[in-house]
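Colleague: Need a 3D model of the sequence below.
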Amino acid sequence: MILMNINFVISLVNANVRRSHINNEFSKRNIPFQFFDALQPSVLLEQYIATTLPGLKVANLSEGEKACFMSHMALWEKLANSKNNYMAIFEDDVILGKNADKLFSSYDWLEERFALNDNLIIRLETSCIAVKRVGSEVENVLERKFSLLDSEEFGMAGYILSRKAAVFLLDYFKSLDGKSIKAIDKYLFGDLIRNNNLHIYQLEPAICIQEDKLNKKKSTLISQLEYDRRRIENNNKKQENKGIIYMIYKLLTKWKRMKEKKRSEQERLNNMIKFE
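Modeller: A predicted model of the protein is given here:
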């Protein structure tokens, strides 16, 4: 039997709008949860990094990304040191889908499908990009299947992990070279999907999604973290001196790029993980 509570929502202590959103999302479905006060750039965070993941100090990440990284690691430590077999971790801009109350109010379905000694991670969300996945033999739950990721996904807005997986991840990240450390989701749902020591599943259709992915231009919960990530990635790109020949080439090949863009969008729609 799984002990409660295992649903945690990472949220800044002063994020009143986001906390109100989460209270509404979970409470209207009678899903038990607890806020976990997200770490913020501070002396306290620097001390925690120094004792837990020293290499993160020199990583090419924004201070917000480092705080996000360590907030997730803090919850993994909490799980590793607890008597619970699993933990569900959400971020405070998540929107829940159909039958979320049945999935997150009781976790007996996990023990019915997976061994307690599994290094198990179940991704619950979709980032609405084209992603490759393959089928698994795990029994469906509430008309949702368990696929195995076969290409990179993004985001950490909703996932479940086992206590054994938490222990593995803590050891894994401590072994990384600091300068090569990337955003945490690029490991969990990127580099690690082919690690033989982990079983990383995708719940499909996804049962949660970030609010700005669902509402797009009408979003009320814009992600500052995503903005910071894109800014750093853009700064890392080499600026090239593009002359007149390049500009003519771009003009002459515009039709080809438009055609490719349309094809890529159709591919994304055909291969993205649906949310419901």
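Colleague: Please make it C-alpha for all contacts and neighbour counts, starting now.
Modeller: Fine.
Colleague: Tell me which residues of stretch 134-153 come out buried.
Modeller: By 16 or more other C-alpha atoms under 10 Å, the buried positions in stretch 134-153 come out as 145-150, 152-153.
Colleague: Proceed likewise with the subsequent sequence, for comparison:
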Amino acid sequence: MRIFVISLPDATERRERVKRIFSETNYQFTFFDAVNGREGLPERLERRVNDTYRKVFRSRPLSPGEKGCFASHLLLWEKCLELDEPIVLLEDDFLPTESFENAFSQLPLLIKDLEYLRLEKRTSKWFPINSVGGFERRFLFDNSCGTTGYVLTPQGAQKLLQHSEEWLCAVDNYISESFRHGMYSFNISPPAIEAPHDMGSLIQCEEKTRVPLYFKLTRELNRFYRFVRMTVSNRQFINKLQNRVSD
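Modeller: Below is the predicted model:
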């Protein structure tokens, strides 16, 4: 399975660290040059950003770093579709856990019958699916807060791409909001990687622009709307999973 590490071309220290990590394994990887949002996006992607929606319903527009992060992941979704095979996407701030090599050796089995598999820990509510090769696969009710590493299939990439013509939120929130695209999120325990709190993505590190407080009401209403949509979507999917097991 191909492994792509998203990294800014001039992030020399991070790239050297990633090289050292993989030099101690049997896995090959490829650096994927991240889009630097501070330098602008490709024209075909720039027009997808809906900052008006962001200001009214999410308190602030997407920062240049968040735009660059979304663009970088989207370009790899396109790559996944082009290759027509599952791929691993890692951001250059990932750290391997003790389960790193074992998990990577079993990724073809772990992603089987799924479309997306998060490789880092998520402490939100989850639902156990089954165990594969010593790893528990879990359905995630909330997959926001991070895109440090995941496995994506062409089927999952297709869903993400079909519904990303308009960018209404950061890429991690978009991936999490299954009601928008119909792709559901899973992870494994123990996790294969972790994201250190003191080493955020260079693509996103910056101060974020704020908008007037009178948009707080619309933000909270939108938050409640998304909560209801996610709750309904998750409940329907869990029912399908339970029916599948009972059959």
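Colleague: Now the TM-score, please.
Modeller: With the length set by TM-score structural alignment, normalised by the length of structure 2, the two chains reach a TM-score of 0.73; 206 aligned residues with a C-alpha RMSD of 2.6 Å.
Colleague: Would you reformat the buried residues of stretch 134-153 of structure 1 as TSV and include secondary structure?
Modeller: Below are the buried residues of stretch 134-153 of structure 1 laid out as TSV (DSSP: H, G, I helix; E, B strand; the rest coil):
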residue	secondary structure
145	strand
146	strand
147	strand
148	strand
149	strand
150	coil
152	coil
153	coil
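Colleague: Can you name the residues that contact the residue sitting nearest the centre point of structure 1?
Modeller: When structure 1 is reduced to its mean C-alpha position, the closest residue under C-alpha atoms, centre = their mean turns out to be residue 156, at 1.6 Å. Residue 156 of structure 1 is in contact with 90-91, 185, counting by C-alpha atoms under 8 Å, 6 or more residues apart in numbering.
Colleague: These in strands, which ones?
Modeller: Secondary structure from DSSP state E places 90-91 of the contacts of residue 156 of structure 1 in strands.
Colleague: Let's have the contacts of residue 156 of structure 1 in JSON lines, adding distance to residue 252 of structure 1.
Modeller: Output for the contacts of residue 156 of structure 1, formatted as JSON lines (distance: C-alpha to C-alpha, whole Å):
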{"residue": "90", "distance to residue 252 of structure 1": "47"}
{"residue": "91", "distance to residue 252 of structure 1": "45"}
{"residue": "185", "distance to residue 252 of structure 1": "38"}
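Colleague: ok, and the most crowded of the contacts of residue 156 of structure 1?
Modeller: Among the contacts of residue 156 of structure 1, the one with the most neighbours (other C-alpha atoms under 10 Å) is residue 90, at 27 neighbours.
Colleague: Wait, that one touches residue 158, no?
Modeller: Yes: using C-alpha atoms under 8 Å, residue 90 of structure 1 is in contact with residue 158, at 4.4 Å.
Colleague: Strands of structure 2, start to end?
Modeller: In structure 2, the segments counted as strands under DSSP E are 2-7, 30-33, 87-91, 95-96, 116-118, 126-132, 135-140, 149-152, 186-189, 193-194.
Colleague: By how much does the fourth one deviate from structure 1 on average?
Modeller: It stands for strand 95-96 of structure 2. Following the fit onto structure 1, the mean deviation recorded for strand 95-96 of structure 2 is 0.6 Å by mean C-alpha distance after the TM-score superposition for structure 1.
Colleague: what's in contact with that strand?
Modeller: Here strand 95-96 of structure 2 makes contact (C-alpha under 8 Å, 6+ apart) with 21, 192-196.
Colleague: Make a ChimeraX selection of the buried ones in these.
Modeller: Burial among the contacts of strand 95-96 of structure 2 is assessed by 16+ other C-alpha under 10 Å; the matching ChimeraX selection reads:
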select :192,193,194,195
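Colleague: Go through the contacts of strand 95-96 of structure 2 and name the one nearest residue 130 of structure 2.
Modeller: Nearest to residue 130 of structure 2 among these is residue 192, at 17.0 Å by C-alpha to C-alpha.
Colleague: Surely that closest one touches residue 107?
Modeller: No: using C-alpha under 8 Å, residue 192 of structure 2 makes no contact with residue 107, being 10.3 Å away.
Colleague: Now residue 182 of structure 2: closest residue in space that isn't a chain neighbour?
Modeller: Spatial nearest neighbour of residue 182 of structure 2, excluding adjacent residues (C-alpha to C-alpha, 6 or more residues apart in numbering): residue 159 at 6.8 Å.
Colleague: and if you look at residue 36 of structure 2?
Modeller: Nearest non-adjacent residue to residue 36 of structure 2, counting by C-alpha to C-alpha, 6+ apart: residue 68, 5.2 Å away.
Colleague: can you count the residues close to that neighbour?
Modeller: 27.
Colleague: Tell me which residues touch it, please.
Modeller: Contact partners of residue 68 of structure 2, counting by C-alpha under 8 Å, 6+ apart, are 34-38, 40-41, 203-204.
Colleague: For the residues you listed, which ones persist in structure 1?
Modeller: Contacts conserved in structure 1 for the contacts of residue 68 of structure 2, counting by both residues aligned by TM-score structural alignment, their matches' C-alpha atoms under 8 Å: 34-37, 41.
Colleague: Residue 265 of structure 1 corresponds to which position in structure 2?
Modeller: Mapped onto structure 2 by TM-score structural alignment, residue 265 of structure 1 lines up with nothing.
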